[in-house]
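[1] Just the structure for this:
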Amino acid sequence: MKKYMIHLNSRRCIACHGCEVHCKANKNLPVGPFLCTVSCTPLKKVGGIPKTEITFSACRHCEDPLCVPVCPTDAMLQRRDGIVYIDQEKCIGCMACTSACPWEIPVQNPDTGKAVKCDLCMDRLDAGLKPACVAKCTTHALKLVTLQST
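    Next comes the predicted model:
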């Protein structure tokens, strides 16, 4: 089975948050919680040189996701290619998925009250395109990686 993930090359990332903006624009989401986040550690000197660490956090699309079985309406689903997504028609916004996720990845859409999370822009993937965050990264710091799982 194919498994996708988004890899950050932290040496290329300038923490512009463009990935977050393009994600929201692609999903037509309101201002509020992000489906992915770019974080910077506080600036510190390492060997006399100012340094910061940049991290990118999004859904990990676990092989055996804890969020899927706890959903009381079966709105949280996993495709054959491993992508974990939410059927917005079935979601009631109970946020049991967030409680079950070790990283508390699903967030509540403030406009609908329903859970939302990164689905790797599966509609774009199905059309042969990259996720919006990867496609629009101006420094090419994000890359969609395809892994083979057993």
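[2] CA atoms for contacts and neighbours, from now on please.
    Noted.
[3] The longest helix anywhere in the chain packs against which elements?
    When the chain is parsed with DSSP state H, its longest helix is helix 18-27. If you count contacts as 3 or more Cα pairs under 8 Å, 6 or more residues apart in numbering; DSSP states H and E, helix 18-27 packs onto helix 132-135.
[4] this one as well, want them side by side:
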Amino acid sequence: MAKYAMLIDPSRCTGCAACGIACQLQWQLPKEMHYNHLEFAEKGKYPEAWLEILPVQCQHCEDAPCLKHCPTDATYRREDGIVDVDPEECIECQICVQACPYDVRVVNQETGVPEKCKFCSDFVDQGETPACVSTCMNEVRIFGDLDDPDSEISKAMAKEDTYQLLAEEGTEPRVYYVLKGEKIEFSGK
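    All right, here's what the predicted structure looks like:
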């Protein structure tokens, strides 16, 4: 069975937001709903100032607080590790929204269901890649199976130093970030 994960290299991100737009179009989300977003932080002082950009989405945690706190098991983990939501089981209590330390759950105003990135699992099941990955012109994201040593993500992870957002929370995210220099700070909740 596959063990899906994503590797994100923030140093390659230009902030164009094509990833978010592709996701919105793919899932026909209203303009106010985003499954992924970019965090911007100004660093340094003139004349040596720069902008850090951190792409953030559901981290598909091994020890997902949203899954642990869901009273109806509407939030569940697939065998391949993708954390998903069954809208038929959801009672719209929004406990998962409060439990997520990454603040990536969004409530669909039409249905009341807290939704999130699902690694485009419908397309992954057909051998395709998530919309945010295939749309990015700067190859910021790599998606694949960590259990396959020949996969692009496995090869990239073997070469790169990586870190996870809020690793101290113990959630064991399946989204990894390339470490170049210092970690980019995540603002979180």
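[5] one step back: following element in sequence after the longest helix of structure 1, please.
    Going down the chain from helix 18-27 of structure 1, the next helix or strand is strand 37-40, by DSSP states H and E.
[6] Tell me roughly how far that following strand lies from structure 2 on average.
    Following superposition, strand 37-40 of structure 1 is found to deviate from structure 2 by 1.3 Å on average (mean Cα distance after the TM-score superposition for structure 1).
[7] Which elements pack onto that strand?
    For strand 37-40 of structure 1, the packing partners by 3+ Cα pairs under 8 Å, 6+ apart come out as strand 54-57.
[8] buried stuff in the strand it packs on?
    For strand 54-57 of structure 1, the neighbour count (16 or more other Cα atoms under 10 Å) marks 54, 56 as buried.
[9] again, but for stretch 108-115 of structure 1
    So, applying 16+ other Cα under 10 Å, buried residues of stretch 108-115 of structure 1: 108-109, 114-115.
[10] cool, and stretch 127-147 of structure 1?
    For stretch 127-147 of structure 1, burial by neighbour count (16+ other Cα under 10 Å) applies to 130-134, 136-137, 141-144.
[11] Show me which of the residues you listed is closest to Ile14 of structure 1.
    Of all the buried residues of stretch 127-147 of structure 1, Ile14 of structure 1 sits closest to Ala141, with 8.5 Å by Cα to Cα.
[12] need the contact list for the closest one.
    8-13, 134 (Cα atoms under 8 Å, 6 or more residues apart in numbering).
[13] which element is Pro110 of structure 1 on?
    Counting by DSSP H and E, Pro110 of structure 1 is found in no helix or strand.
[14] Next one: it relative to Val31 of structure 1, how far apart?
    8 Å (Cα to Cα, to the nearest Å).
[15] Give me the subset of the buried residues of stretch 108-115 of structure 1 that lies in strands.
    Of the positions in the buried residues of stretch 108-115 of structure 1, 108, 115 sit in strands, assigned by DSSP state E.
[16] what's the closest of the buried residues of stretch 108-115 of structure 1 to Cys23 of structure 1?
    Asn109 (13.6 Å).
[17] wait, isn't that closest one in contact with Val116?
    Yes - between Asn109 of structure 1 and Val116 there is a contact under Cα atoms under 8 Å: 6.2 Å.
[18] Let's have the buried residues of stretch 108-115 of structure 1 in TSV, adding distance to His22 of structure 1.
    Formatted as TSV, the buried residues of stretch 108-115 of structure 1 follow (distance: Cα to Cα, whole Å):
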residue	distance to His22 of structure 1
Gln108	18
Asn109	16
Lys114	20
Ala115	19
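[19] Excluding chain neighbours, give the residue nearest to the residue positioned nearest the centre of structure 1 in space.
    With the centre of structure 1 defined as its mean C-alpha position, the nearest residue by Cα atoms, centre = their mean is Ala58, 3.1 Å away. Excluding the flanking residues, the one nearest Ala58 of structure 1 by Cα to Cα, 6 or more residues apart in numbering is Cys36, at 4.5 Å.
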